[in-house]
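Visitor: make a model of this:
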Amino acid sequence: MKNSIALNEMIFYAYHGVRECEKEQGQRFILNFKAEVDFEAAAVNDDLNKTVSYSEVYKVIRKIVEGNKYDLLESLAYKIICDLFTEFSLLDEIEIEVKKPMVPIPGILSSASVKMSRRRTEVEQNA
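Guide: Predicted coordinates:
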């Protein structure tokens, strides 16, 4: 990525998972967002209107994570990517990582996660 913006370790309480107890009780999810964006004009002119607002990106992600229930983290990540491309025309490539710290696996691990990245053209082809 030539120029990128990122939001790191966002924490949300949500109700995603295959098991009914996950959908009823909920748990914490930790998300990382990174996007390629041409913000040269914003940097030169110190102009927020020529780049993408971190706070607006955060609002879109929060709305999706907290407002819906998904069985799969993969589906959640894909929905976030699609909606961000729809909302922000300056984004060229997006990477989303979704971590689930309290994964119901009998074993010792800190989290399960998915990481997905897509270019705008890839998402537009699948629409």
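
Visitor: make it CA atoms for all contacts and neighbour counts henceforth
Guide: Fine.

Visitor: this protein: helices as residue ranges?
Guide: 20-25, 40-45, 54-67, 73-87, 120-126 (DSSP state H).

Visitor: got JSON lines for these, with mean neighbour count and distance to residue 10 too?
Guide: Shown next, in JSON lines, are the helices of the chain (neighbours: other C-alpha atoms under 10 Å; distance: least, C-alpha to C-alpha, whole Å):
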{"stretch": "helix 20-25", "mean neighbour count": "14", "distance to residue 10": "20"}
{"stretch": "helix 40-45", "mean neighbour count": "12", "distance to residue 10": "25"}
{"stretch": "helix 54-67", "mean neighbour count": "15", "distance to residue 10": "9"}
{"stretch": "helix 73-87", "mean neighbour count": "18", "distance to residue 10": "14"}
{"stretch": "helix 120-126", "mean neighbour count": "11", "distance to residue 10": "23"}
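
Visitor: second input sequence below; structure requested for side-by-side comparison:
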Amino acid sequence: MNGIIEIEGMEFFAYHGCFEAEQIVGNKFTVYACLHYDCSRPAESDQITDALSYQTAYEIIAREMMKRSHLLEHVGQRMLNALYETFPQLTYAKIKISKMNPPLGGKIGSTSVTLEK
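Guide: Take a look at the predicted model:
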């Protein structure tokens, strides 16, 4: 049985970007995760130990967000790699990282990078 877990609206303050100011001042980011997985065991057993843990997924994402990087693509790749290493039942994952109010010289709500694996 296929299942989909979506973790929406995760907010972080981190230091990602190519500009020196971004590495010093930091910025607000939001992250969305969509995780497809085989949910046959937890659907039958009703045991949390058989399920893909939302808490663990969040902790992985939060940990990777705290590691400084120049590119959001690099952050997203680390997230995907760690999620697949932790959850063998994953069949597909999508991560969207948005930088709020990026310093591009104008009024911009956000820029985003989406990675899928």
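
Visitor: what's the TM-score here?
Guide: Here the superposed chains carry a TM-score of 0.93, computed using TM-score structural alignment, normalised by the length of structure 2; 116 aligned residues with a C-alpha RMSD of 1.1 Å.

Visitor: tabulate the helices of structure 1 (a markdown table), appending distance to residue 113 of structure 1.
Guide: As requested, the helices of structure 1 are exported to a markdown table (distance: least, C-alpha to C-alpha, whole Å):
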| stretch | distance to residue 113 of structure 1 |
| --- | --- |
| helix 20-25 | 16 |
| helix 40-45 | 32 |
| helix 54-67 | 15 |
| helix 73-87 | 8 |
| helix 120-126 | 21 |
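
Visitor: closest to residue 104 of structure 1 out of the ones you listed?
Guide: Of all these, helix 20-25 sits nearest to residue 104 of structure 1, with 8.9 Å by C-alpha to C-alpha.

Visitor: mean offset of that closest one relative to structure 2 (after superposition)
Guide: Compared with structure 2 after the fit, helix 20-25 of structure 1 shows a mean deviation of 0.6 Å (mean C-alpha distance after the TM-score superposition for structure 1).

Visitor: can you list contacts of that helix?
Guide: Helix 20-25 of structure 1 is contacted by residues 15-17, 69 when judged by C-alpha atoms under 8 Å, 6 or more residues apart in numbering.

Visitor: returning to what we had before: which among the helices of structure 1 is found nearest to residue 8 of structure 1?
Guide: So among the helices of structure 1, helix 54-67 is nearest, using C-alpha to C-alpha, at 10.4 Å.

Visitor: got the angle between the closest one and helix 73-87?
Guide: Relative orientation of helix 54-67 of structure 1 versus helix 73-87 (axes from the mean of the first three to the mean of the last three C-alpha atoms, to 10 degrees): 140 degrees.

Visitor: residues making contact with helix 54-67 of structure 1?
Guide: Contact with helix 54-67 of structure 1 is made by 5-7, 12-15, 76, 79-80, 83-84, as judged by C-alpha under 8 Å, 6+ apart.
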